[in-house]
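Asks: okay, predicted coordinates and the sequence, questions at the end:
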Amino acid sequence: MSQSTIRALILDDYATNAFREAQISCPQPKANEVLVRVVASGVNPIDYKIRSGNAPYAMPELPAILGTDMAGVIEAVGADIQHLAVGDEVYGMVGGVRGLPGSLAEYIAVDADLLSRKPKNLSFREAAAIPLVFLTAWEGLVDRAHVQAGQKVLVHGGAGGVGHMAVQIAKALGAEVFATVSPGKRSIVEGYGATAIDYRDVPVEQYVNQYTAGKGFDVIYDTVGGKSLDDAFAAIRLYGHVTSCAAFGTHNLATGSLRSATLSGIFVLLPMLTGTGRKHHAEILGYATRLIEEGKVKPLMHPQRFTLSEARQAHDAVEQGTGVGKVVIDIA
């Protein structure tokens, strides 16, 4: 690889939280790393939260390169790498948090444990939309709640990033799936085979009676937090399992505890931040690739395209929630 310098976006301080475009020297892969030519970088809410200084648990020391998700092509491999080779098309949630450079650059050196081969039937852009949201959904539904065929699963925020993955995964596992959505997004979750529930019009007790004969749902995945998590405690069955990737507020746990319900918090960045469980993330993305290639899961894409120099506009689109679907930045 002849590249000596590469284009990257640098964040210098959290106060102005503006990106600066720079030429930096091309990273070199260490022993357990591969060098990836980044084709596309997926944007998630955590990305703008880090950029604006609102994620103290994940923010890197500055100057830093942000960008959590990525899809690209391996250009070089470090020592000790057996399972990946130059030319492999890969994807993963790889960096942009404390200690790990992110994907808003033309090349990135990545811990090989975080990568999986990208689905053949997706473009790089679509593949870059998958990792964080699929990993978050899978950790909640499969690793924690062990969703089984025939169970009734409710997803709060079923048309969102994590939500639309959770709905599709639960469906692929054979569950009967329900999802709360705003009226304008009904068709999204119905398209995945789920029953849409308008959370603004229908009280919890009403949909629990209507869809579970008053018993409650077996598993509820809350992707929204706040009142949505309180609603989950009120809608879970006895001994049921609530998982949430948004349980960051203050809640009264009595409603759920009186039903002996389990609550699992999901914090998908832990393997990147701690080094623990990274291989499992690659494993989960292996399942993602299989489900995607079988046609059981597909990303919902925001139609607008963004280049590297338009990364800030891409962040703003996610923050303002103006679009429906996952926002991706084209790097190559």
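Replies: Arrived safely.
Asks: going forward, measure contacts and count neighbours with C-alpha atoms only.
Replies: OK.
Asks: walking through the stretch 101-250 of the chain, point out its helices one by one.
Replies: Secondary structure of the stretch 101-250 of the chain (DSSP state H, counting those that start in this stretch): helices at 124-127, 131-138, 161-172, 186-191, 204-212, 227-235.
Asks: the structure to be compared is supplied as follows:
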Amino acid sequence: MGHQAGLVIDKPGEAFWVVRDIRPPSPGKKQVLVKSQFVALNPIEVLMAQSGILTTEMPAILGSDFCGIVDEVGSDCTKLQVGDHIFGLCRLGQNPYSPFQDRFLVDEDLAFKKPERVDAEVAASVGVGVLTSAYGIIVGGDVDLPKPGQEVKSKDEWIVVLGGSGTVGQYAIQLARLCGYKVAASCSTANVPTVERRGANASFNSRSSPQDQAEEIQKITSGDFSLVFDASGVSQNAALAALKNSTRSKKYFSTVDDYTKIDVPSDIKEYRVEAGHLGRDTTLGRQVTDEAARMIPLLEGHIEYGAIVPVDCELYKESVWGALAEAIAYFQAGHAKKKLIVRVQD
């Protein structure tokens, strides 16, 4: 096989540039080679590019969210075949698995098959958000994820989502609701319609002090909640203040912040979302990967049924690898008002 194009950085902090001499990887057991069509941008690409965190080699090929077409199938694959459209979250920071190149590897057990009802560019926006929220709600809160189409009895209990209008927060609201819980979500006053559209039963101001947020949560829920999920990664003080008022015997705090030291009381079970370890051959990596492989078939079904709806997206104006570098700068400057998608190949 010849060489292929992609977008790389030579060192942390340096600019992205297009190269055309990348050797395509070959799929191993239970893996597929995927032609990258669309990628979505997330803060993690900027963080990896600036700091080198999670990258395993330099020059580095990055990326996280993707949608593409299966081009080659490795041995022992049973779910996927050539021509299938798939999407998901890649193994972060590992060059052969990174979607900022013509073709890259995907583990079959970590791939979502794209349903007919979801366009390819929209599907590219789903993987990071839906998996991160599933870790935070399902794993972090010890919540049962129902089968697609299963009727779930509504519960009196609430789940609190901090940062409800962000990508992860919007998926977290939907997940909590399909699991039968009522949802109280924090957001700015301007984003109240967004969290309501995703199914939140009540909202409160994310810009209030942690104590004021805790008091508002108490008014809404009367303390009938056990899980607070910080989907923003910056609201741990509000989360812990709120959990002091919980009337439940079991209390859970989950967060996307996987690095800040947080003093969590001993009566609260703490969970950090560690999606960056997906696919890594470590104890934590294997645990995170097994959890994803267990949840993905169910999440895939909920997306197909329409119980989980993708967030609003915007498609960047160009469709070549060089334009992806422009799109990253556009994203980093804060110009994107919706989830930013880039078509990288036809």
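Replies: Great, that's in hand. This one's a predicted model, so the numbers in the text were calculated from it and none came from an experiment.
Asks: circling back to that earlier point, nearest to residue 301 of structure 1, of the helices of the stretch 101-250 of structure 1?
Replies: Proximity to residue 301 of structure 1 (CA to CA) singles out helix 124-127 among the helices of the stretch 101-250 of structure 1, at 7.2 Å.
Asks: in JSON lines, list the helices of the stretch 101-250 of structure 1 along with mean neighbour count and distance to residue 325 of structure 1.
Replies: Shown next, in JSON lines, are the helices of the stretch 101-250 of structure 1 (neighbours: other CA atoms under 10 Å; distance: least, CA to CA, whole Å):
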{"stretch": "helix 124-127", "mean neighbour count": "24", "distance to residue 325 of structure 1": "11"}
{"stretch": "helix 131-138", "mean neighbour count": "26", "distance to residue 325 of structure 1": "12"}
{"stretch": "helix 161-172", "mean neighbour count": "26", "distance to residue 325 of structure 1": "7"}
{"stretch": "helix 186-191", "mean neighbour count": "18", "distance to residue 325 of structure 1": "10"}
{"stretch": "helix 204-212", "mean neighbour count": "15", "distance to residue 325 of structure 1": "26"}
{"stretch": "helix 227-235", "mean neighbour count": "21", "distance to residue 325 of structure 1": "21"}
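Asks: which among those is found nearest to residue 309 of structure 1?
Replies: Closest approach to residue 309 of structure 1 among these (CA to CA): helix 124-127, 16.3 Å.
Asks: tell me roughly how far that closest one lies from structure 2 on average.
Replies: On superposition with structure 2, the mean distance recorded for helix 124-127 of structure 1 (mean CA distance after the TM-score superposition for structure 1) is 1.1 Å.
Asks: please tell me which residues of structure 2 that helix aligns onto.
Replies: Per TM-score structural alignment, the counterpart of helix 124-127 of structure 1 in structure 2 is residues 120-123.
Asks: from the rest of the structure, what touches the matching stretch?
Replies: Stretch 120-123 of structure 2 is contacted from outside by 38-39, 66-68, 85, 87, 114, 310, 313, 315, 341-343, using CA atoms under 8 Å, 6 or more residues apart in numbering.
Asks: which strands and helices lie in contact with the longest helix seen in structure 1?
Replies: Looking across structure 1 with DSSP state H, the single longest helix is helix 278-293. On a contact count with 3 or more CA pairs under 8 Å, 6 or more residues apart in numbering; DSSP states H and E, helix 278-293 of structure 1 meets strand 116-117, helix 131-138, helix 270-274.
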